[in-house]
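[1] Quick one: sequence and predicted model below, then my questions.
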Amino acid sequence: MFTKLSKAAVSAAVLSAAAVAMAAAVPASAVSAPLSHARTAVHFDLAKGQTPENIALAPGGTAYVTFAKARQVAAVSRSGAVRILATLPLPADGGVHTPALGFPLTVGIVRAHDGTLYFLYATGTADLTGVWRLRPGGRPERIAALPADSLPNGLALDARTRTLYVTDSEGAVWSVPASGGTATAWSTDPTLAPAGFLGANGLKIHNGAVWATNLDKGTIVRIPILSDGTAGTAQVTATGLTGIDDFAFTGHGDQIIAALDTVNEVALVQPDGTHTIVLTAADGLEGPTSIALRGDTVYVMSAAYLTAKDPNLILAHLGD
């Protein structure tokens, strides 16, 4: 998630034109293995605010997504049918004080093994901002408050310790018990800080560490989880990833597939930090925001924040 939208310093038309121009500057030939056979599987309804921000996959084939602008959580079937599971309440002030953005939005989402969904809601108000839970057949409830001046963005669940980790794009990672309770500022390392707009963004737990992206700095940061649960020393593992949003590990060690939102690309990032571009606008990207993998199928969500054309879900094949 990256665009200021209602608080943008230039008109939406100018932003859209710029985004399209950037995407057009990358030829289809820039796409390289190991992603292939990209196709648009689902088109979402922009007029309804269906800007897919984040995704969590379920074993049966359902994808759970957050629609940022609609303040919704939805289930997307294998056939592409969209079912709205929850719409979050609009804050009394309309969300105009949401940091950096000026509108309320649903953001990161994860699914526990029992089917419980955890997701984030950012409103700029103390009564609604925080971590929310939706049990199967239940109603959404906030289980942990976050400060009104925070911008919760990425979410990950450490199933072993039943701990939720939250990136705050104002420059922190929070930890919250999955059962609910008080949020703790787990890390405020300078590598998480913004450089003008949004800092810490995407988030995953992998090999005993919290991995986070920094949109403004175009970096990936690894922070070890120490034996006592506290944060170790942060290390920047990759740079030069312009407009990086969320990401996923491929299952090949520390190899990563990352959504580069502002430049309309998807990158394959190697463990040594080098990267290649594996998808572009020529493959149907419309401002990619998040990545998920099921087997050798890669799911890429695009919110079309800047292009304002076709928020969608693209599927691609991982492997030569």
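    It's in.
[2] C-alpha only now, for contacts and for neighbours.
    Noted.
[3] Next secondary structure after the strand ranked longest in the chain?
    Counting by DSSP state E, the longest strand found in the chain is strand 35-43. Next helix or strand after strand 35-43 toward the C-terminus (DSSP states H and E): strand 52-57.
[4] Can you point out the buried residues in stretch 301-313?
    Met301, Ser302, Ala303, Ala304, Tyr305, Leu306, Thr307, Ala308, Asp310, Pro311, Asn312, Leu313 (16 or more other Cα atoms under 10 Å).
[5] who's in contact with it?
    With Cα atoms under 8 Å, 6 or more residues apart in numbering as the test, stretch 301-313 has contacts from 3, 5, 12, 15-17, 19-20, 40-46, 50-55, 262, 285-291, 299-300, 314.
[6] Between all of the buried residues of stretch 301-313, which two are at the greatest distance?
    Spatially, the most separated pair among those is Leu306 and Leu313, at 16.3 Å (Cα to Cα).
[7] would you turn the buried residues of stretch 301-313 into JSON lines with secondary structure and distance to Ile223?
    Below are these laid out as JSON lines (DSSP: H, G, I helix; E, B strand; the rest coil; distance: Cα to Cα, whole Å):
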{"residue": "Met301", "secondary structure": "strand", "distance to Ile223": "26"}
{"residue": "Ser302", "secondary structure": "strand", "distance to Ile223": "27"}
{"residue": "Ala303", "secondary structure": "coil", "distance to Ile223": "28"}
{"residue": "Ala304", "secondary structure": "coil", "distance to Ile223": "31"}
{"residue": "Tyr305", "secondary structure": "coil", "distance to Ile223": "30"}
{"residue": "Leu306", "secondary structure": "coil", "distance to Ile223": "31"}
{"residue": "Thr307", "secondary structure": "coil", "distance to Ile223": "34"}
{"residue": "Ala308", "secondary structure": "coil", "distance to Ile223": "35"}
{"residue": "Asp310", "secondary structure": "coil", "distance to Ile223": "35"}
{"residue": "Pro311", "secondary structure": "coil", "distance to Ile223": "32"}
{"residue": "Asn312", "secondary structure": "strand", "distance to Ile223": "32"}
{"residue": "Leu313", "secondary structure": "strand", "distance to Ile223": "30"}
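[8] possible to save the residues you listed as CSV with distance to Ala178?
    Below are these laid out as CSV (distance: Cα to Cα, whole Å):
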residue, distance to Ala178
Met301, 26
Ser302, 28
Ala303, 28
Ala304, 31
Tyr305, 31
Leu306, 34
Thr307, 36
Ala308, 35
Asp310, 35
Pro311, 31
Asn312, 30
Leu313, 28
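[9] and here's the other structure:
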Amino acid sequence: MPRLTRSAGVTAAVLALSLLATAPASGGEPPVTDPRVVAHFDFAAGQTPENIAVEPDGSADLTFSNARQVANISRTRGTRILATLPAVANPHTPVVGAAIVLGIARAYDGTLYVNYATGTSETGIWRIPRGGGTPRQIAQLPPNGFPNGLALDERRGVLYAADSVLGTVWRVPRSGGTPTAWAVGTALQPVTAPHSDGPPVAGVGANGLKFHRNAVWVSNSATGTLLRIRVRHNGFPAPIQTRATGLYGIDDFAFVERHRDTALVALIGSNQVARVRPDGTHTVVLTRQDGLSNPTSVAVRGRTVYVPSAAYFTRQDPNLLLATVHQRARR
């Protein structure tokens, strides 16, 4: 959920990740422990980490939205720029007005895919070679849209992108080509829910997106909901289900385990991460006191939780936070 900032060149910081093995949790332990900020970024240089993909070695691939860059953060190599999306002369991006890079997805072979929103014909999905290199656009999406969250279904060979303005989940062949409006509906639209108890989020509907257990899961920032869309055998979407409510200002999210629907969600406005159970109830597990500064997304690898904070509204300390998740602390 980006905020317009002044673009500037990126100064790569040499920062280390402390990716430590963790012991199994006992039944009385909280679900997330040991939060620590392991990397700090330069807000003025556009180093606003919007989305994340984790490499097999535990390093993090981050989209620096306002710098239009993708960076790898590693304990051995520091911060390394993998790719820079091309500059756009006159961007007319909805919501923010600037050209920004948003969601990221990683294929098993190391290829990266990112969403680029510009308000021009460059809006769409771009592919970055394994290890970094020149990005190439593989699909155009509507310039009046805002492609945000991104996920890859390796088995079917398709990408899904959440459009925050048009309230659409786009489906695109992994090889590239013409996008299909795969899922639409009021539940995906940027319409503030009536009688909500939290602050409204204007103009941003479908936001984060994950492919999990043969379903496309989408967050809606405006309505504070987490949605599930099962993929039918023929590839078409089943009806949209609302799986959790009251998550006001929800951005992207990640699932704790492959075979369960427990999720950790970033709540950008309240500087929190919440644990959402399969029954839809949720509990705050990380806060600003732990180091969050407008968290935008979450990733989980083993027992390690990764939370990028873009500091869009605080304008203080964009960073990457790690914590430990105890997968057996369930209710």
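    All right, it came through fine. Keep in mind it's a predicted model, so treat the numbers as computed, not measured.
[10] just to revisit the earlier point, looking at the buried residues of stretch 301-313 of structure 1, spot the one nearest Gly251 of structure 1.
    Nearest member of these to Gly251 of structure 1, counting by Cα to Cα, is Met301, at 19.4 Å.
[11] Can you tell me the closest non-neighbouring residue to the residue mapped onto the closest one from structure 2?
    Counting by TM-score structural alignment, Met301 of structure 1 corresponds to Pro308 in structure 2. In space, and not counting its chain neighbours, Pro308 of structure 2 is closest to Leu320: 4.5 Å by Cα to Cα, 6 or more residues apart in numbering.
[12] Counterpart of that neighbour over in structure 1?
    Under TM-score structural alignment, Leu320 of structure 2 pairs with Leu313 in structure 1.
[13] Can you tell me how far its match is from Leu241 of structure 1?
    From Leu313 of structure 1 across to Leu241 of structure 1, the span is 22 Å (Cα to Cα, to the nearest Å).
[14] who touches the equivalent of Ala178 of structure 1 over in structure 2 in this structure?
    Matched by TM-score structural alignment, Ala178 of structure 1 corresponds to Arg174 in structure 2. Residues near Arg174 of structure 2 by Cα under 8 Å, 6+ apart: Leu152, Gly157, Val158, Leu159.
[15] What about the first one, how many residues nearby?
    The local packing count at Leu152 of structure 2 equals 26, with neighbours defined by other Cα atoms under 10 Å.
[16] Now do the same for it: its match in structure 1.
    Residue pairing (TM-score structural alignment): Leu152 of structure 2 is matched to Leu157 of structure 1.
[17] Mind checking what secondary structure the closest residue to that match other than its chain neighbours has?
    Leaving aside its sequence neighbours, Leu157 of structure 1 sits nearest to Leu164 (Cα to Cα, 6+ apart; 4.5 Å). Of the three states, Leu164 of structure 1 takes strand according to DSSP: H, G, I helix; E, B strand; the rest coil.
[18] residues in contact with Leu164 of structure 1?
    With Cα under 8 Å, 6+ apart, Leu164 of structure 1 has these contacts: Leu155, Ala156, Leu157, Asp158, Ser175, Val176, Pro177, Ala178.
[19] What of Ala183 of structure 2?
    Ala183 of structure 2 makes contact with Thr168, Val169, Trp170, Pro237, according to Cα under 8 Å, 6+ apart.
[20] The third one - how many residues pack around it?
    A total of 20 residues lie near Trp170 of structure 2 under the criterion other Cα under 10 Å.
[21] For it, give me its contacts.
    Leu159, Tyr160, Ala161, Ala162, Asp163, Pro179, Thr180, Ala181, Trp182, Ala183.
[22] roughly how far apart are Gly232 of structure 1 and Gly199 of structure 1?
    Gly232 of structure 1 is 19 Å from Gly199 of structure 1, by Cα to Cα.
[23] In terms of neighbours, single out the busier of the two.
    Regarding Gly232 of structure 1 and Gly199, a neighbour count based on other Cα under 10 Å identifies Gly199 as having more, with 30 against 17.
[24] just checking, what residue in structure 2 corresponds to that one?
    In structure 2, Gly199 of structure 1 lines up with Gly205, judged by TM-score structural alignment.
[25] cool, Leu88 of structure 1 as well?
    By TM-score structural alignment, Leu88 of structure 1 lines up with Leu85 in structure 2.
[26] Disregarding residues adjacent in the polypeptide, which is nearest to its match?
    Using Cα to Cα, 6+ apart and skipping the chain neighbours, the partner closest in space to Leu85 of structure 2 is Arg68 (5.3 Å).
[27] Could you pull up the residues touching that neighbour?
    Arg68 of structure 2 touches Thr84, Leu85, Pro86, Ala99, Ile100, Val101, counting by Cα under 8 Å, 6+ apart.
[28] Which single one of these is nearest to Glu257 of structure 2?
    Distance to Glu257 of structure 2, by Cα to Cα, is smallest for Val101 among the contacts of Arg68 of structure 2, at 27.5 Å.
[29] Aligned to that closest one, what sits in structure 1?
    Looks like Val101 of structure 2 aligns to Thr106 there (TM-score structural alignment).
[30] for Arg228 of structure 2, same thing?
    Under the alignment (TM-score structural alignment), Arg228 of structure 2 pairs with Arg222 of structure 1.
[31] so who does its match touch?
    By Cα under 8 Å, 6+ apart, the contact list for Arg222 of structure 1 reads Ala209, Val210, Trp211, Ala212, Ala234, Gln235, Val236, Thr237.
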